[in-house]
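[1] following is a predicted model, sequence given first.
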Amino acid sequence: MKHILNLLVIALFSTTVLGQDFKTDFDKYYQEGDIVKQLEILTSWENQDPKNPELFTSYFNYYFLKSKQEILSISTEQPKGESLSLQDSTGKTAGFIGSSIYFNPETFNKGIAKIDEGIKLYPNRLDMRFGKIYALGQAKNWQGFTNEIVKTIQYSSENDNQWTWTNNEKKENGKDFFLTSLQDYQLNLYNTGNDDLLVNMRTIAQEILKYYPKHVESLSNLSITYLLTGEYDKGIEPLLKAEKIDPEDVIVLGNIAQGYKLKGDKETAIEYYEKVIRYGNERSIAYAKQQIQELKK
């Protein structure tokens, strides 16, 4: 019996070391952008250790890199991001050369399929879930991005935020890390400047609040989705809940003041700017005083 156990330990150790070697080799070629060598490593790795969690993340990275393409375009208007200006014979700007990122759908979806396999086998691997969310955001598939975040929020209540990361290492302070990361994804949506995506922000905020009702950042995010569409009462309501949770949160107090200002309730707006002065730092105090002066004109 002892001999059998020793054999099992040796086999398990060999598999682990083998997986680490494949991962090291893959990472080397990934950094070099050599997709031919990457595929060679992945094929050998899959033949020898088909359920290794790092195999799924590596396959995902391979397909993501392979699917990413840069397209050059010429236009008379300056595109967003970096561009090169073209000049005519008189030295005047005649146009611009810009570039945009495109993801080949077929190749991209192969990567999504691989990471989905990994998530199914290792549902606590938060790096897999976040990797998928990141890729969907890069591809500007905002509905898929939102849906995957919602799924992950729902699962966080099942595993009590007992997340793991690369090499199945436990993620310390799982809940705080998880919620902070979700805030970053909310900012991704907000920073697009696309008002149509406020609904996506709202969906995410509402889902978080189902499981984490005292999450002040999500109450603030929910508020923003209403304030920006002129629904001031709906926007102020979650902020008042946030104030009860943390009465000295200067950002919340400032947003409440702004909400009442937009609504046309100058008196209450001033009341909340005075609270900002009471609890804020030098910068927020100066801003609140400026706002009060304008409201009193």
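    Perfect, I can see it now. Residues are numbered from 1 along each chain as shown.

[2] only C-alpha atoms for contact and neighbour calcs from this point on.
    Noted.

[3] contacts for stretch 158-174?
    Outside stretch 158-174, the residues within contact range by CA atoms under 8 Å, 6 or more residues apart in numbering are 53-54, 124-127, 156, 175, 178.

[4] just flag the most distant two among the residues you listed.
    Between any two of the contacts of stretch 158-174, the greatest separation by CA to CA is 23.2 Å, found for 54 and 175.

[5] quick one: the helix ranked longest in the chain to chain centroid distance?
    Criterion DSSP state H: the longest helix present in the chain is helix 2-32. Centroid separation between helix 2-32 and its chain, computed with CA atoms, centre = their mean, to the nearest Å, is 32 Å.

[6] the helix or strand harbouring residue 234: which residues count as buried?
    Counting by DSSP states H and E, the element that carries residue 234 is helix 232-245. For helix 232-245, the neighbour count (16 or more other CA atoms under 10 Å) marks 232, 234-243 as buried.

[7] and those, which is closest to residue 17?
    Checking these against residue 17 by CA to CA gives residue 242 as the nearest, at 49.4 Å.

[8] and the comparison structure, right after this:
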Amino acid sequence: MNTITKIALTALMLWGVAFGQTIYDQFNKAIQNDDTAQMTTLIRQIQASDDVSPDRYIAEFNYYFHISDRSEGPINMSVELPDDEGITIWYTLKDSTGAVSGYIYGIERYDRPTADSGLTAINKGIERYPDRLDMRFGKIHVLGKLKDWQGYTDEILQVIERTKVNNKQWVFPDNTEPADTILIYSILEYEKDLFDQCKLKEESKMQDAVLLGYMRDIATHMLELYPKDIFSMNIMAVTYNAAGNLNNALIWLKKAEKVAPKDVIVLSNLADTYYNLQDYANEKKYLKKIVKYGDPQSKAYAKRLLNQKR
């Protein structure tokens, strides 16, 4: 997992130096130890205080999200790959031949009303401190855990819109990465999370269309902010490819190629799209470009494809 992803996923655990640093240290430790009684005692003290620092809102947010967790650990087993929402695969079982023989999995669940209390707290924090990117990323992370993909998307769009207002001057404590870097790579990860929810099956076509639409909305807004963002151009292409609209995918990949003509991901997506269009001459053209510009692994893969008969 890269540094940016870690930053996005650990945003819930950031603490500052306001009202009684010790109490926030104690609260943080209680969460890490899963000590609900101590957490409850401390959060009541925090809520009874007149502290309105970012730490207060983050602590309340963490508390309610933590106690909303109703997840089950790796206690279930199935021969078939589970396809239910909220499933987390813990172990893949294999037989003596190396073939997959089953799965051990857990189920991720949250009590929505309790989690909503946390969202209410972080919304108050965001209203008071609109440029705290850690708060916003924490909220997005929780909305993803709750499978609230519309709310998830709406919050991402609010982050992008706020970036236009604050001229990319975000506050992100304990972080040394440039704000632009954090924003672009984190939103790319959020786009991937949305795509991972797509099952790309006939029976899920309507649900997939909604998720792919969310991805396009995010990518469109990112391109307004960063017109040469090839990540968002690639995302646009991926959504059209997934929907079977290969010609629209090509339009976006060609735009990305103009910005980054040697980018291997763009070139690979172009080769794949031409293959799916059965335009093998153009597929070959882009495979040759991968051989020319790619890393050793990409070059080897492209060479294997070039040696196959079409």
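    Received it, and whenever you're ready, just let me know what you need. For clarity, every value in this text was computed on a predicted model and none was experimentally measured.

[9] so after superposing, what's the score?
    With the length set by TM-score structural alignment, normalised by the length of structure 1, the two chains reach a TM-score of 0.83; 271 aligned residues with a CA RMSD of 2.6 Å.

[10] about what we covered before: so can I have TSV of the buried residues of helix 232-245 of structure 1 showing distance to residue 188 of structure 1?
    Converted to TSV, the buried residues of helix 232-245 of structure 1 look like this (distance: CA to CA, whole Å):
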residue	distance to residue 188 of structure 1
232	23
234	23
235	20
236	23
237	24
238	21
239	21
240	25
241	25
242	22
243	25
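
[11] grab the most central residue of structure 1 for me.
    residue 185 (2.9 Å; CA atoms, centre = their mean).

[12] residue in structure 2 paired with that one?
    Aligned counterpart of residue 185 of structure 1 in structure 2: residue 190 (TM-score structural alignment).

[13] please report the distance of its match from residue 288 of structure 2.
    Noted for residue 190 of structure 2: a distance of 32 Å to residue 288 of structure 2, by CA to CA, to the nearest Å.

[14] before we move on, what about residue 79 of structure 2?
    Distance, residue 79 of structure 2 to residue 288 of structure 2, by CA to CA: 42 Å.

[15] who has more neighbours, the two?
    More crowded of residue 79 of structure 2 and residue 288, by other CA atoms under 10 Å: residue 288, with 18 against 12.

[16] please compute how far the longest helix belonging to structure 2 lies from its chain's middle.
    Secondary structure of structure 2 read by DSSP H shows that its longest helix is helix 205-225. With CA atoms, centre = their mean as the basis, helix 205-225 of structure 2 stands 13 Å off its chain's centre.

[17] stretch 123-134 of structure 1 aligns to what range in structure 2?
    Going by TM-score structural alignment: stretch 123-134 of structure 1 matches residues 130-141.

[18] tell me how far the match of residue 185 of structure 1 lies from residue 140 of structure 2.
    Per CA to CA, residue 190 of structure 2 is found 9 Å from residue 140 of structure 2.

[19] quick check, residue 99 of structure 1 in a strand?
    Yes - when classified by DSSP: H, G, I helix; E, B strand; the rest coil, residue 99 of structure 1 is found to be part of a strand.

[20] what's the neighbour count on it?
    Per other CA under 10 Å, the neighbour tally for residue 99 of structure 1 reads 17.

[21] same question, the one 10 residues further on
    Here the number of neighbours of residue 109 of structure 1 (other CA under 10 Å) works out to 16.

[22] what do we get in structure 2 for it?
    Residue 109 of structure 1 maps onto residue 116 in structure 2, by TM-score structural alignment.

[23] what does residue 232 of structure 1 give?
    By TM-score structural alignment, residue 232 of structure 1 lines up with residue 246.

[24] got the contact list for that match?
    240, 273, 276-277.

[25] from these, which is closest to residue 35 of structure 2?
    For these, the nearest to residue 35 of structure 2 is residue 240 (46.8 Å; CA to CA).

[26] in structure 1, which spans are strands?
    Along structure 1, counting by DSSP state E, strands occupy 68-75, 83-87, 93-103.

[27] what's the first one packed up against?
    Judged by 3 or more CA pairs under 8 Å, 6 or more residues apart in numbering; DSSP states H and E, the packing partners of strand 68-75 of structure 1 are strand 93-103.

[28] list the buried residues for the strand it packs on?
    95-99, 103.

[29] can you redo these as a markdown table with distance to residue 171 of structure 1?
    A markdown table is the format used below for these (distance: CA to CA, whole Å):
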| residue | distance to residue 171 of structure 1 |
| --- | --- |
| 95 | 50 |
| 96 | 46 |
| 97 | 44 |
| 98 | 41 |
| 99 | 38 |
| 103 | 31 |
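
[30] ok, the residues you listed vs residue 113 of structure 1, which is closest?
    residue 103 (15.2 Å).

[31] how near is the closest residue in space to residue 93 of structure 1 that isn't next to it in sequence to residue 95 of structure 1?
    Leaving aside its chain neighbours, residue 93 of structure 1 sits nearest to residue 87 (4.4 Å; criterion: CA to CA, 6 or more residues apart in numbering). In this view, residue 87 of structure 1 and residue 95 of structure 1 are 7 Å apart by CA to CA.

[32] and for residue 118 of structure 1?
    To residue 95 of structure 1, residue 118 of structure 1 is 46 Å away according to CA to CA.

[33] on that earlier part again, could the strands of structure 1 go into TSV alongside distance to residue 282 of structure 1?
    Formatted as TSV, these follow (distance: least, CA to CA, whole Å):
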stretch	distance to residue 282 of structure 1
strand 68-75	45
strand 83-87	39
strand 93-103	42
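
[34] for residue 253 of structure 1, find the nearest of the ones you listed.
    The closest of the strands of structure 1 to residue 253 of structure 1 is strand 93-103. By CA to CA, the value is 40.0 Å.

[35] figure out how far the closest one is from the centre of its chain.
    26 Å.

[36] likewise for stretch 225-234 of structure 1?
    The answer for stretch 225-234 of structure 1 is 24 Å, by CA atoms, centre = their mean.

[37] in a strand, that's where residue 88 of structure 2 is, yeah?
    Yes - according to three-state DSSP, residue 88 of structure 2 belongs to a strand.

[38] contact partners for it?
    105-108.
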